[in-house]
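Q: with the sequence up front, the predicted model follows.
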Amino acid sequence: MEKFIRDNVHGEIYFEDKLFTELIDTNEFQRLRRIIQLGGGQFVFPSANHTRFSHCIGVYHVICKFLENDAINEHINEKDKKVLKVAGLLHDIGHGAFSHTFELISTRSHEEYTVDIIKGNSQINKVLINNGVDPDEVVSVIEGKHQNKVVNSLVSSQLDADRLDYLQRDSKGAGVNYSKPDIDWIIRNAKIHDNKLVFSNKTLNAIENFLLGRYHMFKQVYEHKISTAFDNTFKMWFKRFKYLYLNNYRFKHSKPVNLFEEIFHEKPMPLEKYVYLDDYTMFELFKLLKEENDEILSDLSNRLQNRKFLKASSDITEEEFNNMKSNFKGDVNYYFDIITVKDIFIYKDSSEKKDENIYILKDNNLSNLKDLSEIINTDWKNNIKKIYIFPKYNVE
C-alpha cells in the first residue's frame, strides 16, 4: 500500500502501511480537522486556521525523517519504529475545542484525554489492536516512559518532532518569519551516544536559531494579547454559564447544559461528550447561549462569536484598572480580572523525572547545550508580569 498526502509545510508525506491511513480515517482523528491549532491565534492572524489534523500528520513525517538517519535507525527495532510513528501521529488526539484554551475550564488535561482515546472504547483503539499494535506501548511513548529512551526523545523533548513541526507550521500559518528551523541539517547530524539522542557540534547554530525562533513565536504569536483576550473571555463565559447552572437558572436550550454538566460539578467530561466537542460545536453553542435572557451570558457569548473579546493589556497601571472597574455599570466579576504570567524561557534544564535536555557531542565528549551556547547563557530573565483583563466594548 502506498499513500501520499500533500502538505504545505513538508511537501509530500508518505504512508507505507495501511495502519496509518486507518488511524487517520477514524472519527477521533477526523475530529482534529475541526480543531484549530492556535486556538485564539486565529483571531489575530487570519491565515492561521491550520488544524491539529495537519500538525499530527506533520509530526509523523518528521519522525520518519529522523528514522532515515542511520545512526538513529539502528538503535530502534522494527516493532518500536511502528509504535513510535503511531505515537507521533496520535500525540495530540486528546486536544479539546480551541486546543489549549479548553483546558482553562476542563478538569483534565489534553494529555489525559489522549490516553483515554488510545486505550478506551474508541475507533483508534480498535484499529491499533486489529493491526497488532499495543495501545499501552503507544501511550508509554507519549508519556515519555518507553523503555527505549531514544524513542521517548523523538516525541517529547526540547528538540523533538512535535516542536520541529509546529514551529514551522505555525510560523507559516501566521504569516510571520520568526521560526523556520533547519530541520534537515539538525536531523542529518543527530546521533545516539550513551543511549541518548544527541546532536553534532556543527548543529549548535541551527539549534540556537530553533530555540530563538520558538522564543519569538511565544512572544509574538502564542502569547499575543488578542489570543490572551480570547482565552480570558472564554474563561469568563464559562464562569457565568456555570454560575447560572448551579443557581437553577432555566435555560432556553438544554443541549449546552447537557454537554457541560459534569464540568459544572468539577468532574471529568465523559469521553463520548469530549470527542463530540470541537470548534464548530462551540460556536454553535455560543449562538444558542446568545439567545438566553441572562444579559451577561448573552453578552459574553456574543463577544466570543463576533470577536469582541475583553481586552488584555499589561500597559496600564493598577490604578487605571481599578478606576475602570469602579466606573463599570455591569457585574465586574465577569468583566475584570488580573492574571499573572511568566516570561517564556529559551531553554531550561530538565527535571529529574524526565530528561529533556538537548545534548551536543563535541570531540566525542557529551555536553548540555547550555554549557556550550553563549546565547542560552545570556541572562534571560523569567519575569512575572501582570496582565489586566477588562471590557474593550460596552456590554450589549
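A: Received, thanks.

Q: contacts and neighbour counts: CA atoms only from here.
A: Fine.

Q: pull out the buried residues from whichever strand or helix holds Lys235.
A: Using DSSP states H and E, the element containing Lys235 is helix 225-246. Neighbour-count burial for helix 225-246, with 16 or more other Cα atoms under 10 Å as criterion, is recorded at 225-242, 245.

Q: again with stretch 104-123
A: So, applying 16+ other Cα under 10 Å, buried residues of stretch 104-123: 105-111, 113-119, 122-123.

Q: do the same with stretch 319-327
A: For stretch 319-327, a neighbour-count test (16+ other Cα under 10 Å) marks Phe321, Lys325 as buried.

Q: kindly report the same for stretch 332-343.
A: By 16+ other Cα under 10 Å, the buried positions in stretch 332-343 come out as Tyr334, Tyr335, Phe336, Asp337, Asp343.

Q: so which of these sit within strands?
A: Judged by DSSP state E, the subset of the buried residues of stretch 332-343 located in strands is Asp337.

Q: list just the nearest of the buried residues of stretch 332-343 to Lys219.
A: The shortest approach to Lys219 among the buried residues of stretch 332-343 belongs to Asp343, at 8.6 Å (Cα to Cα).

Q: next up, the contacts around that closest one.
A: For Asp343, the contact set (Cα atoms under 8 Å, 6 or more residues apart in numbering) comprises Lys381, Asn382, Asn383, Ile384, Lys385.

Q: how much space between it and Thr51?
A: To Thr51, Asp343 is 26 Å away according to Cα to Cα, to the nearest Å.

Q: Asn201 too?
A: 35 Å.

Q: presented hereafter is structure B, for comparison with structure A:
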Amino acid sequence: MEKFIRDNVHGEIYIEDKVFTELIDTEEFQRLRRIIQLGGGQFVFPSANHTRFSHCIGVYHVICKFLENEEIKKHVSDKDKKVLKVAGLLHDIGHGPFSHTFELVSTRHHEEYTVDIIKGDTKINKILKENNIDPEEVVSVIEGRHANNIVNSLVSSQLDADRLDYLQRDSIGAGVNYSKPDIDWIIRNARIHEGKLVFSSKTLNAIENFLLGRYHMFKQVYEHKISTAFDNTFKMWFKRLKDLYTEGYNFINSKTIELFKEVFEGKPMPLNKYTHLDDYTMFDIFKSLKEEKDEILKDLSERLLNRNFLKISSDLSEEEFVKMKNEFKGNSEYYFDSVTIKDVFIYKDKNDKKDETIYILKDNELKKLTELSEILNVDWKNNVKKIYIFPKYNVE
C-alpha cells in the first residue's frame, strides 16, 4: 500500500509499507497531532505550531534517505531496516503535553513512556507483533543499544535523523534562518568505516553549519526567555495544584485532580491516563481551574491561559531578587524562584559520558571533527548562569 504525505520541510514523504500507515493511524500516534513540538515556543513564535506528529514522520523520512545510501544499505539487513524505520517513526511517541515542559513535573521522562507504549497493552504493540516486528528490538534502537551500532547512530547520535529533522523543522516553524542543514549532501556523503557511521571530508562545512545552526537555535529559540518563563510558570502552577491536593482542598472540578493523583503522590502516572493527556487537555484544565476559589491557583491558571507568564531575568543581582521577594504582598513561594542553567556547547566529543564523536574520513583515515574544524576546535568552558523568576506586578 503506497501513501504520500506532503510535508513543508521535506516535500513528498513516501510511506512504503502498510505497517507504517497502520502505526500512524493508531490513537497513540494520532495523539502527537495535539502536542506542539516547541512547547512554550508557541507563545514566542506564532507560526511555531508544528507538532510531534509531523516531526516523527520527518524522522522516518530522513532514515529512509540514509538507507538509500549504498554503503549504509550494505551494512543494514532488511529486517533491521524495517525495525530502524519503525524506531524513527515512534521515537517520540511518549512525549507529554507541551513536549519537554511536562517532564518538569512528571515522575518519569518521556523516553520511559515511549518504552511503555511500544511494549505495553497498546494498539501500537499489537500492530508490531502482527507484522512480526519485535517491540523490544524497536526499543533497543531508540535507546541506542541495538547490536548493529550503525543502526544506533542513525537514531541516537550528534548527527542523527532526529536532529536533521527537528532543527530544520523548528527553524522553519519559528520563522528564523538559523538552521537549514544540507541534509541531502550530508546523507549522500555518509560512509561506513571500521564499523562506524562516518562522513566524507566533503561534508565538513555542511556539518559545521549544522552544528552552528543548532547552537543558535538553542540560544535564540529553545532557550528564549518567554519559553523559559512558560516552563517555570507551569512548574509553579503544578506545585500549587499538588500542595492543595495534599492539604485536602475541595476542588470544584475533582475529575481534573484525579488525572494527576499518582504524580502528586510521587508515583508513575498510569499509561491509560498519560495517553489521555495532550496540549488541548491542558488548556481545558487551565480554563477549568481558573474558576477555582483558591486565588493563587486561579491566578496561575489565568497566566498560563492568557500568556501572562512570570518574568525571567539573568541581569538581576541576588540582592535585588531577595528585596523584590521580601516586598511581595502575595505568597512568594509560588511566584519567585531561581534556576541555574548550563551554557550550550556548539559541539562536544562526549555527552553524558557517551562517546558521540562525529568522525570525518579524510584520505582514507578517520579524524575527529574537532581535529579538522577551525570553528569547532575551541576550548569551550562549561559556563553556568542563574536566572530569576518573578511576577511583573504584585499579586494581592
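A: The structure has been received and is ready for your questions. Since this is a predicted model, take the numbers as computed values, not measurements.

Q: TM-score for these two?
A: Laid over one another, the chains give 0.98 as their TM-score (TM-score structural alignment, normalised by the length of structure 1), with 396 aligned residues with a Cα RMSD of 1.1 Å.

Q: rewinding a little: name the helices or strands packed onto the helix holding Lys235 of structure 1?
A: Applying 3 or more Cα pairs under 8 Å, 6 or more residues apart in numbering; DSSP states H and E, one finds that helix 225-246 of structure 1 contacts helix 255-264, helix 295-305, strand 310-313.

Q: mind redoing it with 10 Å?
A: Other elements packing on helix 225-246 of structure 1 under the criterion 3 or more Cα pairs under 10 Å, 6 or more residues apart in numbering; DSSP states H and E are helix 255-264, helix 295-305, strand 310-313, strand 337-342, strand 384-391.

Q: now render these as CSV, adding distance to Ile187 of structure 1.
A: Shown next, in CSV, are those (distance: least, Cα to Cα, whole Å):
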stretch, distance to Ile187 of structure 1
helix 255-264, 43
helix 295-305, 41
strand 310-313, 39
strand 337-342, 31
strand 384-391, 35
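
Q: tell me the most buried of those?
A: strand 310-313 (a mean of 24; mean count of other Cα atoms under 10 Å).

Q: average gap between the helix or strand following that one and structure 2?
A: Later in the chain than strand 310-313 of structure 1, the nearest helix or strand by DSSP H and E is helix 318-327. Its aligned residues in structure 2 lie a mean 1.4 Å from helix 318-327 of structure 1 after superposition (mean Cα distance after the TM-score superposition for structure 1).

Q: what about the nearest residue in space to Asn125 of structure 2 that is not next to it in sequence, distance to Ala147 of structure 2?
A: In space, not counting the residues next to it along the chain, Asn125 of structure 2 is nearest to Ile118; the distance is 5.2 Å by Cα to Cα, 6 or more residues apart in numbering. In this view, Ile118 of structure 2 and Ala147 of structure 2 are 19 Å apart by Cα to Cα.

Q: before we move on, what about Glu12 of structure 2?
A: Using Cα to Cα, Glu12 of structure 2 is found at 32 Å from Ala147 of structure 2.

Q: again, but for Ser200 of structure 2
A: Here the criterion is Cα to Cα. By it, Ser200 of structure 2 lies 24 Å from Ala147 of structure 2.

Q: contact partners for Asp7 of structure 2?
A: Ile13, Ser54, His55, Ile57, Gly58 (Cα atoms under 10 Å, 6 or more residues apart in numbering).

Q: try it again with 7 Å
A: Shown in contact with Asp7 of structure 2 (Cα atoms under 7 Å, 6 or more residues apart in numbering): Ile13.

Q: again, but for the one 10 residues further on
A: Contacts were defined as Cα under 7 Å, 6+ apart; by that measure Asp17 of structure 2 touches Met1, Glu2.

Q: would you map the strands across structure 1?
A: Using DSSP E, the strands of structure 1 run over residues 3-7, 11-15, 190-193, 196-200, 310-313, 337-342, 359-362, 365-368, 384-391.

Q: would you convert the ones you listed into CSV that also reports distance to Leu271 of structure 1?
A: As requested, those are arranged in CSV below (distance: least, Cα to Cα, whole Å):
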stretch, distance to Leu271 of structure 1
strand 3-7, 29
strand 11-15, 29
strand 190-193, 39
strand 196-200, 35
strand 310-313, 31
strand 337-342, 30
strand 359-362, 39
strand 365-368, 41
strand 384-391, 32
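
Q: closest one to Val138 of structure 1 among the ones you listed?
A: Among the strands of structure 1, the nearest to Val138 of structure 1 by Cα to Cα is strand 11-15 (18.1 Å).

Q: give the buried residues for the closest one.
A: Neighbour counts over strand 11-15 of structure 1 (16+ other Cα under 10 Å) mark Ile13, Phe15 as buried.

Q: perfect, I'm done here.
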